[in-house]
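1. missing the sequence, but the structure's below:
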């Protein structure tokens, strides 16, 4: 278990809802079933975003899971908007946009407060202090419980923390891609939850002979080895692997039971 922000307790292996389809029909019914099964299997942290279907993913989770179990945290992300003329997505950290997206997320998720709200990307055209300052004000107003950031550098994290407490960071990170190791180090020192996305390098880890060998000797899959390594690598890491299949969901969750020995961890540590 991990306490986000020091008080919000969740299981360390979460679920990323990005791959859940929102269009009508059989694919949506499957997505609803996967979301419900995730909670049945004990998932207490689900990650979504306005970007995922322009809010459709948030609505899907509400349709699947509302009223929510008391222990379930659904965290969403804002700060990216879509042009009404071109349909293109862009970073958008303007205060009025952030406020509007929070209000829309509250409505779609059917809640009065978002317990963990993350800035999806830092908008380079708006001062970072202004962006996180808006989120701080929304927290003061009671619409947000805790504030997180996504895809930030060490410097951006420091700038944000000078304005408001940061409870989580969601950066790309996995066994073979450790570009954000310095950010992880800051999070570990400060007790900030680190939610890696692209947790298994989109299957590339399984192509490495070292990973395949450890999977074979552990009676596990390469995906499970990659997730088990993340869980063992730092106590603040909360992986959020996503899938649209119940069998893959079950496989991912089983990684919590895999215990890598010291020799295996050292071998995997040296891959990147």
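-> Received it, and whenever you're ready, just let me know what you need. All values reported here derive from a predicted model rather than from experimental measurement.
2. all contacts plus neighbour counts: C-alpha atoms, from now on.
-> Will do.
3. which neighbouring elements make contact with the strand or helix carrying residue 189?
-> Taking DSSP states H and E as the definition, residue 189 sits inside helix 181-190. If contacts are counted by 3 or more CA pairs under 8 Å, 6 or more residues apart in numbering; DSSP states H and E, helix 181-190 sits against helix 154-161, strand 193-194.
4. just name the most buried of these.
-> Across the helices and strands packed on helix 181-190, averaging neighbours per residue (mean count of other CA atoms under 10 Å) puts strand 193-194 on top, at a mean of 27.
5. which helices and strands does that strand pack with?
-> strand 168-170, helix 181-190.
6. ok so, going back, for the helices and strands packed on helix 181-190, give me JSON lines that also has distance to residue 217.
-> Formatted as JSON lines, the helices and strands packed on helix 181-190 follow (distance: least, CA to CA, whole Å):
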{"stretch": "helix 154-161", "distance to residue 217": "37"}
{"stretch": "strand 193-194", "distance to residue 217": "29"}
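7. ok, second structure coming up, stack it against the first:
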């Protein structure tokens, strides 16, 4: 159960389980073919103790829209449920985002998320920067300031940044408090350790996207398989357990469109890796 992973005080006032749920695969890249199936997965996740769901307005294809599934499945929302969303990417008529919103366009995206999720205030909004390339190389201060203004109006509770480097994180923090960072990081993709260290120092939640590789980086390499075999666990469970062990500020948000995989992922919260396991996986 997610509670076995322990919890984290997000932004100093919202306590969430360190093992949550990512909604992307309910609408993109998963096996769900009907919204009702996604609704069932969401309801089961909350029944299992998940109280942190990560989504975005651009997670959707046709009738499969993450925001709408979340609202149908869970509204009226449990009092302890934290829904995080991301703004910044623009679909521009397609399925994959191809543009970035300007500072002046962010209000409309936030208001749309409020409407689609059926909320008066969004718990956590990330400014998602750039595409799928490496972070860095552009200023985010003006756009983050636009979100900070919406936070001041009570439309957003906490702010985060996604796909940023250490310089961009520092720039955002000079504008307004940052409660969470969502970057690419997992057991076989560890290049973001400097940002993770900064988050540890500042008590900022670090929420890796693609915690199981996202289909890009396999997690069935020999060291992971050996640890998984020893515990009679799956490689996905070991990868999630590694993230939770890597730092007390990491929050894992594995996504799935399968009830069986949901049960497997949440069970990873109870897997405790030893120091020897971590050394083996470091190699």
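-> That came through, no problem. Computed from a predicted model, the values in this text were never measured in an experiment.
8. and the alignment partner in structure 1 of residue 274 of structure 2, how many neighbours?
-> Taking TM-score structural alignment, the alignment pairs residue 274 of structure 2 with residue 261 from structure 1. For residue 261 of structure 1, the neighbour count with other CA atoms under 10 Å is 9.
9. would you list the helices and strands packed on strand 193-194 of structure 1 in CSV and tack on distance to residue 31 of structure 1 and mean neighbour count?
-> Putting these into CSV (distance: least, CA to CA, whole Å; neighbours: other CA atoms under 10 Å) gives the following:
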stretch, distance to residue 31 of structure 1, mean neighbour count
strand 168-170, 23, 25
helix 181-190, 31, 16
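10. okay, these in CSV with distance to residue 251 of structure 1 next?
-> Conversion of these to CSV gives the following (distance: least, CA to CA, whole Å):
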stretch, distance to residue 251 of structure 1
strand 168-170, 23
helix 181-190, 26
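11. quick one, which of the ones you listed gets closest to residue 133 of structure 1.
-> Of all these, strand 168-170 sits nearest to residue 133 of structure 1, with 16.0 Å by CA to CA.
12. which residue range of structure 2 does that closest one align onto?
-> Using TM-score structural alignment, strand 168-170 of structure 1 lines up with residues 180-182 of structure 2.
13. quick check: that stretch compared with structure 1, mean distance?
-> Here stretch 180-182 of structure 2, set against structure 1 after superposition, deviates by a mean of 0.4 Å using mean CA distance after the TM-score superposition for structure 1.
14. can you list the residues that contact that stretch?
-> For stretch 180-182 of structure 2, the surrounding residues in contact (CA atoms under 8 Å, 6 or more residues apart in numbering) are 10-11, 126, 159-164, 199, 204-209.
15. of these, select the buried ones using a PyMOL command.
-> Buried members of the contacts of stretch 180-182 of structure 2, defined by 16 or more other CA atoms under 10 Å, are picked up in PyMOL with:
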select buried, resi 10+11+126+159+160+161+162+163+164+199+204+205+206+207+208+209
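16. now, which of the contacts of stretch 180-182 of structure 2 sits nearest residue 27 of structure 2?
-> Nearest to residue 27 of structure 2 among those is residue 209, at 15.8 Å by CA to CA.
17. may I ask which helix or strand encompasses the equivalent of residue 2 of structure 1 over in structure 2?
-> Counting by TM-score structural alignment, residue 2 of structure 1 corresponds to residue 8 in structure 2. For residue 8 of structure 2, the enclosing helix or strand under DSSP H and E is strand 7-10.
18. which part of structure 2 matches stretch 215-232 of structure 1?
-> Counting by TM-score structural alignment, stretch 215-232 of structure 1 corresponds to 228-245 in structure 2.
19. you'd agree residue 123 of structure 2 is in a strand?
-> Yes. Under DSSP: H, G, I helix; E, B strand; the rest coil, residue 123 of structure 2 sits within a strand.
20. quick check: the aligned residue for it in structure 1?
-> Under the alignment (TM-score structural alignment), residue 123 of structure 2 pairs with residue 115 in structure 1.
21. quick one, what contacts the residue nearest to residue 247 of structure 2 when sequence neighbours are not counted?
-> Among residues not flanking residue 247 of structure 2 along the chain, residue 200 sits closest, at 7.5 Å (CA to CA, 6 or more residues apart in numbering). Contacts for residue 200 of structure 2 (CA under 8 Å, 6+ apart) come out as 247-249.
22. quick one: which of the residues you listed is most hemmed in?
-> residue 249 (26 neighbours).
23. wait, it touches residue 202, no?
-> No. The criterion here is CA atoms under 8 Å, and residue 249 of structure 2 misses it with residue 202 at 9.8 Å.
24. just checking, residue 245 of structure 2 touches residue 273?
-> Yes. Using CA under 8 Å, residue 245 of structure 2 is in contact with residue 273, at 7.3 Å.
25. ok, those two, which is more surrounded?
-> residue 245 (18 against 15).
26. the stretch 101-250 of structure 2: strands as residue ranges?
-> Counting by DSSP state E, counting those that start in this stretch, the stretch 101-250 of structure 2 has these strands, from start to end: 122-128, 156-162, 180-182, 205-206.
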